[in-house]
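K.L.:
Curious how this folds, go ahead:
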Amino acid sequence: MPALPLAPQHHLLRALRHRNFRLYFIGHAISTLGTWIQQVALAWLIYRLSGSAALLGLTTCVALLPQLFVGPLAGAWIDRHDKRRLLILVEALLGVQALVLALLTWLGWINPVLIVAMAALMGVLNAFDTPLRQSLLSQFIDDRADLPNALALNAMLFTASRFIGPPLAGLLLGVSSEALCFFLNGLSYLALVIGLLLIHLRPAERAAGSYRHLLGEGLRYARHNPRIRAMMLSVLVINFTASSYAVLLPVFAKDIFAGDATTLGWLWGAAGLGSLLSTVLLASRLSVDSLPRTILAASAVTALALLVFAGSDMLPLSLAAMALIGFGITVSNVGTNIVLQSEAPEALRGRIVSLYTSTRFGFDALGGLLVGLLAAHLGAPWVMALAGGVLLVYCGWVGLRSGRG
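P.N.:
Now for the predicted structure:
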């Protein structure tokens, strides 16, 4: 079906004129809101049961680490098959995982071992889900010029849910339990499955060859493209350092601010507000060429905000710092995704996206595990300050290299 007419090419919502993208957008909006509600509830459940920052880091690690190891292999597999059918299957399995977690929690059978096991299962499924969704976006629109806007709007969904979901989770936890949050997330996947079933796609080009050949082809393309190499390194560093803040937020909420699940929801919501503002900025941009410079500046702002947050015991100041952290991380991650998908050939899209997601979430996992372990010995504020310092040094190094170039 042709896209709806839309005169202003700079329109913030221009990708929504495409029917398939609208169907995906609505379903994904509901699903992503449920995901954020579950994520906050799970973090609170872990810390409530164990009081352990190390267990928070371990759970985050096993939920994200499969992206690092499974993601590149998943990309080669994705490029050989029907992406829409695969995504429907993965979304259905994610819904079942959330409902099982809700049942275990409601019955009182949940414990740290089961939490880690369920997080690992979710991590494996997400290693397929994320590159599938990202690589399908180009097929949901009929005009490739709208692809950067579609990617930014897709990220805007995630960040809007990140802004709304955590405070909503805090309210739900105040009147009910973690089980209700997990149950609502399980139901939310139905919306995306229904949207995907209503979408009609033209047959897309599929990659041919062995998995080893396809994986090697994607790695060679990324390795021999200087711009892609630099962007991948940026994603690695910011997620290894700054993104690990999520592991420590329950510790700050309970121990630094003497709060509860509502306090945690506000902290996460502040980061979500910053992320939302960043995606609005990216969705309104037309130039991809200037994004690398924007990403570097945003990373430096993130580093400074981490240092402020680490040294603050005033909640309003910490909320402002958290908003800047969310803004900078999202500019880096989403901006990189826009650059990569704008340059990647269609036949290589699944593999390039999977390399990006494996780097983003894999090093987020490793960073989360490391900060959780360090926080158990050094304390959360010192570890947050260390992450900010490392990121600031990296930004200075990149800036000096760019100046010499």
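
K.L.:
only C-alpha atoms for contact and neighbour calcs from this point on.
P.N.:
Noted.

K.L.:
where along the protein do the helices fall?
P.N.:
19-50, 53-78, 83-106, 112-140, 147-175, 178-198, 211-223, 226-241, 245-251, 261-283, 291-311, 315-343, 349-378, 380-404 (DSSP state H).

K.L.:
Another sequence for comparison is provided below:
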Amino acid sequence: MNISTFNAFKSRNYRLYFTGQSISLVGTWMQKTAVSWVVYDLTHSEFMLGLSLFASMFPSFLFSFLGGVAADRYNRFNLLIATQVASMIQAVLVTALVFWGHYVVWEIIALSAVLGFINAFDVPARQSLVYEMVNSKADLPNALALNSSMVNLSRLVGPGIAGLVLEKFGDTVCFGANALSFIAVIGSLLMMRLPKAETKKHDKNIFFELKEGFTYINNTPSIKFVIIMLSLISLMVLPFSTMIPVYAKDIFKGTASTFGVIDSVIGLGAFSGAIYLASLKPGHNLKKILAINTLIFGGGLVIFSHMPSYPLALLFAAITGFGMMSQITISNTLIQTTVSPEMRGRVISFYAMAFFGMQPLGGLLVGAVSQWIGTQDTVMLEGGVALLIGLLHFRFLRRSKLKKVTQPTLEQQPINTLA
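P.N.:
As a prediction, the model looks like this:
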């Protein structure tokens, strides 16, 4: 780790955002952990775990297009404040529901769907606004990598705290802590000093702007490939996380704390990977790193799936987390450093659709497959898919390099052999 690891912290606005969001994300992961545990405890059904993931993320898939257009058309800061307040209200409603004790699993799932709708507008606004928070745009990749470290550190800390709180104090405290955590992020946003947003004229309708975003992506092969690969990973690999309660309770014969430990170890691996990315100096081939880490992701998952030893399973869970982190962070970095500013919100909405939209469908798929072939074989199959996608990344890299070498020759231009 070196000084450049924290270059983005030179920007006051980013420091405020990082601090507030870090606190809020710990609460978010506490709530996610509590929801998974409550759903499985009520139903003892792997399919219902998949359904709960579907409910929390599929609305983001349906409405992220509108969220992207909104991020490009309107003041992103005001939109982010609105989504954070709405998320806080959702957390308060979940807390109240659990506190009164008279609830069924469908009510928890319905409120998770409400949060998914809010996230459809939150993610494009929040990711686009990071660009405006850093004073030097050269620090943007570092800021995005630090964002990932923040997310994964919260994934490390949040589930572990949630597991202990669930055992000692109950689920109401988990949900209540998340509601209170939004005070930090809303307060940090209000303390920022962002440049005054320019008033934008909206002479095009929303559907035309959606079409513009889709056309832009289709005509930019590097962005299109990244989004397609992220879609496949989100659909067929990332939903392995819905099976973690099964590993904790049925395979390793543990409790809520066991669930929290496994989830936290995955977060530890992801956090380590994010810090590694933040420490990279400019000039590294992120596409190659993404390909390698996708193979690490798949290999770790395959070994974890049937590992009978709990300590060794935790080790390979951490390796899995390390590889998993790149799918989100590097994909986001490649998109944000390539996309035109006027298209940023819409392109990020497609990125959000790939990440949030495919996972819920994958959650249903994984839940159904696990009922048929078993949890461990399902997770092993997901790891195999990740290995295949990693090989596709290398194939795309090789073809892109060949194209860069041959294309200038056809035009009788000097050859640039740099990747």
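
K.L.:
Let's have the helices of structure 1 in TSV, adding mean neighbour count and distance to residue 12 of structure 1.
P.N.:
TSV is the format used below for those (neighbours: other C-alpha atoms under 10 Å; distance: least, C-alpha to C-alpha, whole Å):
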stretch	mean neighbour count	distance to residue 12 of structure 1
helix 19-50	22	14
helix 53-78	25	30
helix 83-106	19	26
helix 112-140	20	17
helix 147-175	23	8
helix 178-198	22	22
helix 211-223	16	30
helix 226-241	21	25
helix 245-251	25	29
helix 261-283	25	6
helix 291-311	21	17
helix 315-343	23	15
helix 349-378	25	24
helix 380-404	17	30
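
K.L.:
Save these as a markdown table, and put in distance to residue 9 of structure 1 too.
P.N.:
Below are those laid out as a markdown table (distance: least, C-alpha to C-alpha, whole Å):
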| stretch | distance to residue 9 of structure 1 |
| --- | --- |
| helix 19-50 | 17 |
| helix 53-78 | 32 |
| helix 83-106 | 28 |
| helix 112-140 | 18 |
| helix 147-175 | 10 |
| helix 178-198 | 26 |
| helix 211-223 | 31 |
| helix 226-241 | 27 |
| helix 245-251 | 37 |
| helix 261-283 | 12 |
| helix 291-311 | 19 |
| helix 315-343 | 17 |
| helix 349-378 | 25 |
| helix 380-404 | 32 |
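
K.L.:
Aligned counterpart of residue 270 of structure 2 in structure 1, please.
P.N.:
Using TM-score structural alignment, the equivalent of residue 270 of structure 2 in structure 1 is residue 275.

K.L.:
what sits against its match?
P.N.:
156, 159, 160, 162, 163, 323, 326, 327, 328, 329, 330, 331 (C-alpha atoms under 8 Å, 6 or more residues apart in numbering).

K.L.:
Touching, the fourth one and residue 267? I think so.
P.N.:
No. No contact is recorded between residue 162 of structure 1 and residue 267 when judged using C-alpha atoms under 8 Å, the distance being 10.8 Å.

K.L.:
Residue range in structure 2 corresponding to stretch 81-89 of structure 1, please.
P.N.:
Against structure 2, stretch 81-89 of structure 1 falls on residues 74-82 (TM-score structural alignment).

K.L.:
Quick one: map residue 156 of structure 2 onto structure 1.
P.N.:
Structural alignment (TM-score structural alignment) places residue 156 of structure 2 against residue 163 in structure 1.

K.L.:
which residues touch its match?
P.N.:
268, 269, 270, 271, 272, 273, 275, 276.

K.L.:
What distance do you get for the third one to residue 295 of structure 1?
P.N.:
Here the criterion is C-alpha to C-alpha, to the nearest Å. By it, residue 270 of structure 1 lies 20 Å from residue 295 of structure 1.

K.L.:
counterpart of residue 253 of structure 1 in structure 2?
P.N.:
In structure 2, residue 253 of structure 1 lands on residue 248 (TM-score structural alignment).

K.L.:
Neighbours of its match, how many?
P.N.:
Other residues near residue 248 of structure 2 come to 21 when the count uses other C-alpha atoms under 10 Å.

K.L.:
isn't it right next to residue 241, touching?
P.N.:
No. Between residue 248 of structure 2 and residue 241 no contact is recorded; they are 11.5 Å apart, counting by C-alpha under 8 Å.

K.L.:
To which residue of structure 1 is residue 371 of structure 2 aligned?
P.N.:
Aligned by TM-score structural alignment, residue 371 of structure 2 pairs with residue 376 of structure 1.

K.L.:
got the contact list for that match?
P.N.:
By C-alpha under 8 Å, 6+ apart, the contact set of residue 376 of structure 1 is 52, 53, 54.

K.L.:
Looking for the alignment partner of the second one in structure 2.
P.N.:
Think residue 53 of structure 1. The alignment partner of residue 53 of structure 1 in structure 2, by TM-score structural alignment, is residue 46.

K.L.:
for residue 234 of structure 1, same thing?
P.N.:
The alignment partner of residue 234 of structure 1 in structure 2, by TM-score structural alignment, is residue 229.

K.L.:
which residues does residue 378 of structure 2 contact?
P.N.:
When contacts are counted by C-alpha under 8 Å, 6+ apart, residue 378 of structure 2 touches 366, 369, 370.

K.L.:
May I see the residues you listed organised as JSON lines, with distance to residue 143 of structure 2 added?
P.N.:
Listed next are the contacts of residue 378 of structure 2 as JSON lines, based on distance: C-alpha to C-alpha, whole Å:
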{"residue": "366", "distance to residue 143 of structure 2": "33"}
{"residue": "369", "distance to residue 143 of structure 2": "38"}
{"residue": "370", "distance to residue 143 of structure 2": "38"}
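
K.L.:
so what's residue 20 of structure 2 closest to, chain neighbours aside?
P.N.:
In this structure, residue 20 of structure 2 finds its nearest non-sequential neighbour in residue 185, 3.9 Å apart by C-alpha to C-alpha, 6 or more residues apart in numbering.

K.L.:
thinking again about what came up before, please point out which of the contacts of residue 163 of structure 1 structure 2 shares.
P.N.:
Among these, those whose aligned partners also touch in structure 2, counting by both residues aligned by TM-score structural alignment, their matches' C-alpha atoms under 8 Å, are 268, 269, 270, 271, 272, 273, 276.
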